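J.: Pasting the sequence and the predicted model now:
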Amino acid sequence: MKKRVLILGSTGSIGRSTLDVISMHKNRFKVVGLSANTNLGLLLKQADEFDVDMLALSKPDESSPRRKNLITGPEAHLELIRLTKPDIVLNGISGSAGFLPSLETVRMGITLAVANKESMVIGGRFIKQEANKSGSHIIPVDSEHSAIFQCLKGEAPRSVKRLILTASGGPFRDMPKEDFRHVTPEMALKHPTWNMGKRITIDSATMMNKGLEIIEASWLFDIDVKNIDVWIHPQSIIHSMVEFGDTSIKAQMGLPDMRIPISYALGWPVRLPLDLPTLNIDNVPAIEFFPPDTERFPALELARDAASKPHLPCIMNAADEVAVDAFLKGLIRFDQIIEIVKTSMEGLYHEEIHSPEDLMILDNKTREYTKELTR
């Protein structure tokens, strides 16, 4: 029987890669639903190619055609999950908009393949609580977290000493800090090894992406952030590592291609074959590791500080989304992004959250607060 797959954010980078993987294994998977934010044209094209009836568009415009099986509006992703009742949801939505769909997925006891890191960063506590109640499985899709997930297979949780997240260092890993003020959006969008969406590419350049991944890993693998290290690895061949109590270290290696962790998540617990270029061990460049410069890239320590309070990751993430958008629009400089995030966290430090609803209210409040800082 084919595994029934729902892809949220199918027109984005992760969604397109997911459909590419499924096209290699049409005998294993049936796409039962697709969703997008605004790109209706590509959504309809994907639906025709993969014979998908149920679609969702969260932000339709007046020109969007009415279609019998097209759900529209801010609740569209949630309604699509409830209507299709898939075996697995691949959440590739960008930003905090992916949190409520992830929460709904695990509440329904459906396997969640989570590429939307913000789900775990801002609301990992609520998602883990609901998954524990329903028995839902959470499979990470981020290359780093997929690597750790694979390294932990067959290992006792108590045997883990620390997690080691690798980072390319982004395009400015060797640039002097005083030159950051001259960085343009075009420069920041040229990632040295990965082809990703705009926000995550800018976050890679500031290393905020790695800060978010520290918090995500903490929730996914139930480990304190003090036991999660980040090392710069420019070649992006080793995607992450796990050190155990006996001093052994396991690493997952491969070419930087998101279709590999996506395939692992879709096929789990079975590893699927892929018709992709392979890593030739005899031609691997020299592998380097060195510690990140936290003075030039303060986002890493900012994220560790945020993990100390349940509401701060939400503020940090929302402020970063707004600041990155402002940078891309030319409203602020590159070197102001993290400073604005820090100011938002300080200004909203005394906020509290007790429920997912509180989280969404705080997310919106942070966005308004941060927008004022970027004007």
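T.: Great, that's in hand. Since the model is a prediction, treat every value here as computed from it, not as a measurement.

J.: going forward, measure contacts and count neighbours with C-alpha atoms only.
T.: Will do.

J.: so how far is residue 357 from the most centrally placed residue in the chain?
T.: Relative to the mean C-alpha position of the chain, the nearest C-alpha, by Cα atoms, centre = their mean, is the one of residue 117, at 3.1 Å. According to Cα to Cα, to the nearest Å, residue 117 stands 19 Å off from residue 357.

J.: Over to residue 87?
T.: 26 Å.

J.: burial count for residue 11?
T.: By other Cα atoms under 10 Å, the residues close to residue 11 number 26.

J.: likewise the one 3 residues further on?
T.: The criterion is other Cα under 10 Å. On that basis, residue 14 has 27 neighbouring residues.

J.: Tell me which residues are up against the host helix or strand of it.
T.: Using DSSP states H and E, residue 14 sits in helix 13-24. Residues from elsewhere that reach helix 13-24, judged by Cα atoms under 8 Å, 6 or more residues apart in numbering: 7-10, 29, 92, 115, 196-197, 258-259, 262-263, 274-275.

J.: Centre of the chain to that helix, how far?
T.: 16 Å (Cα atoms, centre = their mean, to the nearest Å).

J.: and the next element down the chain from it?
T.: Sequence order places strand 29-36 as the next helix or strand after helix 13-24, per DSSP H and E.

J.: Show me what that following strand is packed up against.
T.: When contacts are defined as 3 or more Cα pairs under 8 Å, 6 or more residues apart in numbering; DSSP states H and E, strand 29-36 packs onto strand 3-8, helix 40-49, strand 54-57, helix 76-84.

J.: ok, and what's touching that strand?
T.: 2-12, 22, 43, 47, 50-58, 77, 80, 84, 86, 93.

J.: before we move on, the earlier item: which of residue 87 and residue 357 has more neighbours?
T.: The neighbour count for residue 87 versus residue 357, taken as other Cα under 10 Å, is higher for residue 87 (17 against 11).

J.: Quote the end-to-end distance of stretch 89-101.
T.: 9 Å.

J.: starting at the chain centroid, how far to that stretch?
T.: 9 Å.

J.: Comparison target, given below:
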Amino acid sequence: MRRVVILGSTGSIGTQALDVIRANPDRFEVVGLAAGSDRAGVAAQAEEFGVDAVALGAVEAEQLVRDVPADVVLNGITGSVGLGPTLAALEEGRTLALANKESLIVGGDLVTRLAAPGQIVPVDSEHSAIAQALRSGEPDEVQRLVLTASGGPFRGRSRAQLLNVTPAQALAHPTWDMGRVVTTNSATLVNKGLEVIEAHLLFDVPYERIDVVVHPQSIVHSMVEFVDGSTIAQASPPDMRLPISLGLDWPHRVAGVGVPLDWTTATQWTFEPLDEEAFGSVALAKRVGRAGGTYPAVFNAANEQAVDAFHEGRLSFLGILDVIERVVERHDAPAALTRESLAEAEAWARRTADDVIAAL
């Protein structure tokens, strides 16, 4: 029986994790729940699963992780506020099922230095796919990681055709049902840029050996190319319950958690190169990742401010990446990476992004 703490329990990842646990009561026990602000929602969950330890907000969530004996902490919080709970889970020796990519990307070496081998289990579908594929070979046999991207709602459009897209259009993702920030990040491909940084930190593969390919069907979730020319791909219908279940009990699989592909029906999968002129966020993310330090935190914070401005009608769609790039170029990283320097860099990035937005 795995004792599980779920952070972000009322969000998309959290509710799907509870679906998995609800269907497998002999395998998982919920011992802690944390939500952002949905007091009524988390209270209903706590009553259903018989949970006494409940928290609201990231600060309380971090304390809950430290106080509650658990085997695994699923961090499904959105945004860099998830860093504190991520560090707490690692410091307390819990297995960290990580859906909050921002905490790893922003925390960088602060997170990786704390993590024991195998302590972080990725829940993003792409990184879960890579983790599964990597079991087919040894680390020194890995040639390349290939992250797949659906291309979002604007796949195939030129940069000029993206000038006047609306927030409603940006939220019309063809495959996944996600929150506003993540869905917008998928439309700009900022999300894929963040995932490239995450892949580098999780799997210790250099940026020049991490590629992105557009795969509109979202069936192949990512691939690993090995030195002998073999490529191992993980394929399944788009359903987050599969990578969530692996995160909860890695490396063991949970029977019946997903619906398999129907191999009796004719189908076609396509793969296309990424148009880096229209979607420059992946190249910028690689630059930011190589710079390290507080640069990824600045990238992420500037993006969050820009996404808000876009949805409030204060910024164009193409302006999102323009704002991020201008903020990154103005950043002067501190000598040491600490929680304090990260907080200061994020605050600076948000103020600077707001100034850039106001000037555009």
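T.: Nice, I can see it. Owing to the predicted nature of the structure, the values given are computational and were not obtained by experimental measurement.

J.: sorry, back to before: for residue 204 of structure 1, find the nearest of the helices and strands packed on strand 29-36 of structure 1.
T.: strand 3-8 (22.8 Å; Cα to Cα).

J.: can you pull the contacts of the aligned residue in structure 1 for residue 82 of structure 2?
T.: When structure 1 is aligned by TM-score structural alignment, the residue opposite residue 82 of structure 2 is residue 98. With contact taken as Cα under 8 Å, 6+ apart, residue 98 of structure 1 is in contact with 91, 92, 116, 118, 119.

J.: The first one touches residue 114, doesn't it?
T.: Yes - contact status for residue 91 of structure 1 versus residue 114: in contact at 5.2 Å, counting by Cα atoms under 8 Å.

J.: Now do the shared contacts for the two.
T.: With Cα under 8 Å, 6+ apart, residue 91 of structure 1 and residue 114 have common neighbours residue 102.

J.: higher neighbour count, these two?
T.: residue 91 (28 against 24).

J.: As a check, name the ranges of all strands in structure 1.
T.: Assigned by DSSP state E, structure 1 shows strands spanning 3-8, 29-36, 54-57, 70-72, 88-91, 111-114, 138-140, 160-167, 228-232, 238-244, 249-253.

J.: just to revisit the earlier point, tell me the buried residues within the contacts of strand 29-36 of structure 1.
T.: Using 16 or more other Cα atoms under 10 Å as the burial test, the contacts of strand 29-36 of structure 1 include 3-12, 22, 43, 47, 50, 52-58, 77, 80, 84, 86, 93 as buried.

J.: so how far is residue 105 of structure 1 from the match of residue 82 of structure 2?
T.: 11 Å.

J.: repeat for residue 224 of structure 1
T.: 25 Å.

J.: which of the two has more neighbours?
T.: Between residue 224 of structure 1 and residue 105, counting by other Cα under 10 Å, residue 105 is the more crowded of the two (31 against 17).

J.: hang on, the more buried one packs against residue 81?
T.: Yes - the pair residue 105 of structure 1 and residue 81 qualifies as a contact (Cα under 8 Å) at a distance of 7.0 Å.

J.: shared neighbours of these two, which are they?
T.: Listed as contacting both residue 105 of structure 1 and residue 81 by Cα under 8 Å, 6+ apart are residue 89.

J.: just so I have it, where are all the helices in the stretch 151-300 of structure 2?
T.: 167-170, 180-188, 190-203, 241-249, 281-291, 295-311 (DSSP state H, counting those that start in this stretch).

J.: residue range for the second one in structure 1?
T.: Pointing back at helix 180-188 of structure 2 there. Residues 198-206 of structure 1 are the counterpart of helix 180-188 of structure 2, counting by TM-score structural alignment.

J.: Check the mean deviation of the matching stretch from structure 2.
T.: With mean Cα distance after the TM-score superposition for structure 1, stretch 198-206 of structure 1 departs from structure 2 by a mean of 0.6 Å once superposed.

J.: how distant is that stretch from the center of its chain?
T.: Using Cα atoms, centre = their mean, the offset of stretch 198-206 of structure 1 from its chain centre is 12 Å.

J.: buried set for that stretch?
T.: Here stretch 198-206 of structure 1 shows 198, 199, 200, 201, 202, 203, 204, 205, 206 as buried, counting by 16+ other Cα under 10 Å.

J.: can you put those in JSON lines and add distance to residue 144 of structure 1?
T.: Output for the buried residues of stretch 198-206 of structure 1, formatted as JSON lines (distance: Cα to Cα, whole Å):
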{"residue": "198", "distance to residue 144 of structure 1": "19"}
{"residue": "199", "distance to residue 144 of structure 1": "18"}
{"residue": "200", "distance to residue 144 of structure 1": "14"}
{"residue": "201", "distance to residue 144 of structure 1": "15"}
{"residue": "202", "distance to residue 144 of structure 1": "18"}
{"residue": "203", "distance to residue 144 of structure 1": "15"}
{"residue": "204", "distance to residue 144 of structure 1": "13"}
{"residue": "205", "distance to residue 144 of structure 1": "17"}
{"residue": "206", "distance to residue 144 of structure 1": "17"}
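
J.: ok, these vs residue 178 of structure 1, which is closest?
T.: residue 206 (13.9 Å).

J.: How about the closest one: what's its closest non-neighbour residue?
T.: Closest residue to residue 206 of structure 1 apart from its sequence neighbours, by Cα to Cα, 6 or more residues apart in numbering: residue 297 at 6.2 Å.

J.: For the residue mapped onto residue 111 of structure 1 from structure 2, list the residues it contacts.
T.: Under the alignment by TM-score structural alignment, residue 111 of structure 1 pairs with residue 95 in structure 2. When contacts are counted by Cα under 8 Å, 6+ apart, residue 95 of structure 2 touches 71, 72, 73, 89, 119, 120, 121.
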